[in-house]
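Asker: Got a predicted structure here, sequence first:
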Amino acid sequence: MPSERLSVVVTRRLPDAVERRMQELFDVTLREDDSPMSRSELTQAVQQADILVPTLTDRIDSTLIAQAGDRLKLIANYGAGVDHIDVQTARQHGILVSNTPGVAAEDTADMAMALILGVTRRIPEGLAIMQSGDWQGWSPTALLGGRVAGRRLGILGLGRIGQAVARRASAFGMQIHYHNRRRLRPEIEEELEATYWESLDQMVARMDVISINCPHTPSTFHLMNARRLKLMKPDAVIVNTSRGEVIDENALTRMLRAGEIAGAGLDVYENGTDVNPRLRELNNVVLLPHMGSATVEGRLEMGEKVILNIKTFDDGHRPPDQVVPAML
């Protein structure tokens, strides 16, 4: 007789092809609409499932994990970031955690570059004029932005995504600088023509553009706080395609309103969908609804990784993308 199929609960709607494949392989409970699960629904899911497939909108904290049933053995996250999952507590309860790393690097880097161009070349302001019907024709002094070629780009977190950003920015003629917890190998620095800064403060004070590409961890929360933001040059801009919590959003808003920072491009926000309303009023800010990894190709690859992690676990092996506390 065939072995009993794994019980899998998926917390959000996934691409149709991913959901169909999961239905073929597992006893899967899919989400009927695309709203996030409530706390009570998440509690029910962890109590009944062998495998939970959450996304970044689900808070899998120690309290929820403590309520998990004996069946739950794997949290197969749909996404690379796991700051919404208490990996340490899961491990203590014998629950493995996996993610989908590397899939979104190129897509997110595309968006980071789009934000850099959008802010420095004032693209949203141009769009607004065209959509309003108020364009009066070309003018030598209208919507003057800044040339990106020759500007210093400071990348905070030169991992997969940061390196992809560096390659794109270099093609635009930007000078690449970076700060990491650990300096990269010389051959990677040489390939990217990247200058390492041991002091984040010193790098921030000298850059024309700052790109946030580090994960959100306890050590990176408000890494760009009010004091560090004040080190930025008045004509500098900052873009964030990583996690909103890395920047003190209220401090950033105050400085943008005061003209102490020239502009910002944000795809992520400190409080999720609760975006500072004063931030939305500024014309030197480009705001996007967390679109960094939103490509058809990327979402399908993420689903494939989730399925591979579950299948490998079901076969009695360690999931290829297992996350352990030491990695965080």
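Answerer: Structure received.
Asker: When you work out contacts or count neighbours from here on, use the C-alpha atoms and nothing else.
Answerer: Will do.
Asker: Go ahead and confirm residue 198 touches residue 184.
Answerer: No - between residue 198 and residue 184 there is no contact under C-alpha atoms under 8 Å: 11.4 Å.
Asker: what about the strands in the stretch 51-200 of the chain?
Answerer: 51-53, 74-76, 96-98, 152-156, 175-179, 194-196 (DSSP state E, counting those that start in this stretch).
Asker: quick one: contacts of the first one?
Answerer: Around strand 51-53, the neighbours that count as contacts under C-alpha atoms under 8 Å, 6 or more residues apart in numbering are 6-11, 45-46, 72-78, 306, 310.
Asker: my read is residue 279 is in a strand, agree?
Answerer: No - counting by DSSP: H, G, I helix; E, B strand; the rest coil, residue 279 falls outside a strand, being helix.
Asker: how far away is it from residue 122?
Answerer: 16 Å (C-alpha to C-alpha, to the nearest Å).
Asker: ok, second structure coming up, stack it against the first:
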Amino acid sequence: MSEHRILVTEPIPETVIDFLSTLGRVDVGVKGEFNNEDHLADVLPKYDALLCMLSTPVTEKVLTNASKLKIVANFAVGYNNIDVAAADHLKIKVANTPDVLTEACGDFALALLMATTRRFNEAEKYLREGHFKSWEPMGFLGMELREKTLGIVGMGRIGQAFAHRARAFGMKIAYHNRNRISPEIEHELGADFFDDLKELVSKSDVLSLNCPLTDETHHLIDEETLDLMQEHAILINISRGPVVDEAALAKALHSKKIAGAGLDVYEFEPKVHPDLLTAPNCTLLPHIASATHETREAIGMLAATAIKQVLQGVADKNITNLVTSKS
């Protein structure tokens, strides 16, 4: 039997590469090397398995050319970079990596919330530029969290992890979700359900986006929705960039329609809207919500496990985190 060949599009933890190496030959790309559809389509026909990033364009063209390919494992929970319907048609398995990001992302969401409400980036810039001469009674005033309402859009695993942490800081929890969570979890979180998104937006002191990117959630937060937010309110987004209309958000920030925003994802990532870059009341981070040693290794091992199962012929029902166009 010929040796399996596995393509990993970017450097990942060595422990994961070592694991994959027990299955066959592993080739690892450099950052951004396989973000081009044509290049990926040219290279992929040699491989039995692909471990890729959200930035990897696994299109119908790419998949159709990959005659040996058996599985695409995404180094992420989301998989909107993969044409899953085309993969289904070509009998190529697709897997993602849920669950293992939850705690790191919950921590990060709270950190981003605090950095934005307390204006850390503005204050640090002020100090680094040499402007700090003395304590100022009205300098960089922010918002306390206690008794404020955190409105969560998307109460899945990460949304719930964030809610647990925010509640420990005395915040009131409200949420909007496609399906209402169980009464037991609502009670545990002290969470109030809002069927009407607009009502949730208008009543939230902090609005956090934790929903997947779908046709329905694309530009869920647009100019009309932003107009419903309170002037002191903060927007947090660690979900997917296109959930927010960045041009509308930049306009709201510069006009002080809302007090601030904390973003870890972007509509045209890695590009960031230029007007967001000049908004002082905006905390901008480079998609690092899951960036802990523990979590990135766990993500990689989850993807690698799915690859191992497929290459070894494990039945579909037993493959880790298999997704289909019907998922």
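Answerer: Perfect, thanks for sending it. Since the model is a prediction, treat every value here as computed from it, not as a measurement.
Asker: where does the TM-score land?
Answerer: Between these two chains, after superposing, the TM-score reads 0.95 (TM-score structural alignment, normalised by the length of structure 2); 323 aligned residues with a C-alpha RMSD of 1.3 Å.
Asker: Can you report how many residues lie near residue 191 of structure 2?
Answerer: Residue 191 of structure 2 has 23 neighbouring residues, counting by other C-alpha atoms under 10 Å.
Asker: Report the contact partners of the equivalent of it over in structure 1.
Answerer: When structure 1 is aligned by TM-score structural alignment, residue 191 of structure 2 is paired with residue 194. Residue 194 of structure 1 sits next to 175-178 when contact means C-alpha under 8 Å, 6+ apart.
Asker: related to what we said a few turns ago, out of the strands of the stretch 51-200 of structure 1, nearest to residue 211 of structure 1?
Answerer: strand 152-156 (4.9 Å; C-alpha to C-alpha).
Asker: can you name the residues of structure 2 that the closest one overlays?
Answerer: The alignment of strand 152-156 of structure 1 onto structure 2 (TM-score structural alignment) spans residues 149-153.
Asker: Would you quantify the distance from residue 115 of structure 1 to residue 108 of structure 1?
Answerer: In terms of C-alpha to C-alpha, residue 115 of structure 1 sits 11 Å off from residue 108 of structure 1.
Asker: taking the contacts of strand 51-53 of structure 1 one by one, which sit in helices?
Answerer: If you go by DSSP state H, these have 45-46, 306, 310 in helices.
Asker: Residue 124 of structure 2 -> structure 1?
Answerer: Alignment note: residue 124 of structure 2 maps to residue 127 in structure 1; criterion TM-score structural alignment.
Asker: what about that match, neighbour count?
Answerer: Residues near residue 127 of structure 1, counting by other C-alpha under 10 Å: 10.
Asker: same deal with residue 14 of structure 2?
Answerer: Residue 14 of structure 2: 11 neighbours (other C-alpha under 10 Å).
Asker: Nearest the middle, which residue of structure 1 would you pick?
Answerer: Most central in structure 1 under C-alpha atoms, centre = their mean is residue 242, positioned 3.5 Å from the mean C-alpha point.
Asker: ok, and the closest non-adjacent residue to that residue?
Answerer: residue 213 (5.1 Å; C-alpha to C-alpha, 6 or more residues apart in numbering).
Asker: cool, and residue 94 of structure 2?
Answerer: Nearest-residue entry for residue 94 of structure 2: residue 72, 4.8 Å, with adjacent residues in sequence omitted and distances by C-alpha to C-alpha, 6+ apart.
Asker: ok, now residue 108 of structure 2?
Answerer: Nearest to residue 108 of structure 2 is residue 289, by C-alpha to C-alpha, 6+ apart, at 5.5 Å.
Asker: what do we get in structure 1 for the one you found?
Answerer: Residue 289 of structure 2 maps onto residue 292 in structure 1, by TM-score structural alignment.
Asker: One more: residue 309 of structure 2?
Answerer: Using TM-score structural alignment, the equivalent of residue 309 of structure 2 in structure 1 is residue 312.
Asker: quick one: residue 20 of structure 2 and residue 26 touch, right?
Answerer: Yes - at 6.8 Å, residue 20 of structure 2 and residue 26 qualify as touching, with contact defined as C-alpha under 8 Å.
Asker: list residues touching both of those two?
Answerer: residue 6.
Asker: dump the residue contacts of residue 263 of structure 2.
Answerer: Contacts for residue 263 of structure 2 were tallied using C-alpha under 8 Å, 6+ apart; they are 112, 236-238, 282-285.
Asker: so what corresponds to it in structure 1?
Answerer: Aligned by TM-score structural alignment, residue 263 of structure 2 pairs with residue 266 of structure 1.
Asker: So its match versus residue 258 of structure 1, what's the distance?
Answerer: From residue 266 of structure 1 across to residue 258 of structure 1, the span is 18 Å (C-alpha to C-alpha).
Asker: Around the nearest residue to residue 309 of structure 2 once chain neighbours are set aside, count how many other residues there are.
Answerer: Spatially, and ignoring its direct neighbours in sequence, residue 309 of structure 2 is nearest to residue 319 (6.1 Å; C-alpha to C-alpha, 6+ apart). By the criterion of other C-alpha under 10 Å, residue 319 of structure 2 has 19 neighbours.
Asker: for the stretch 201-328 of structure 1, what spans make up the strands?
Answerer: 209-212, 237-240, 263-266, 285-287, 322-323.
Asker: Need those strands in CSV (columns: distance to residue 93 of structure 1).
Answerer: Shown next, in CSV, are the strands of the stretch 201-328 of structure 1 (distance: least, C-alpha to C-alpha, whole Å):
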stretch, distance to residue 93 of structure 1
strand 209-212, 33
strand 237-240, 34
strand 263-266, 37
strand 285-287, 39
strand 322-323, 15
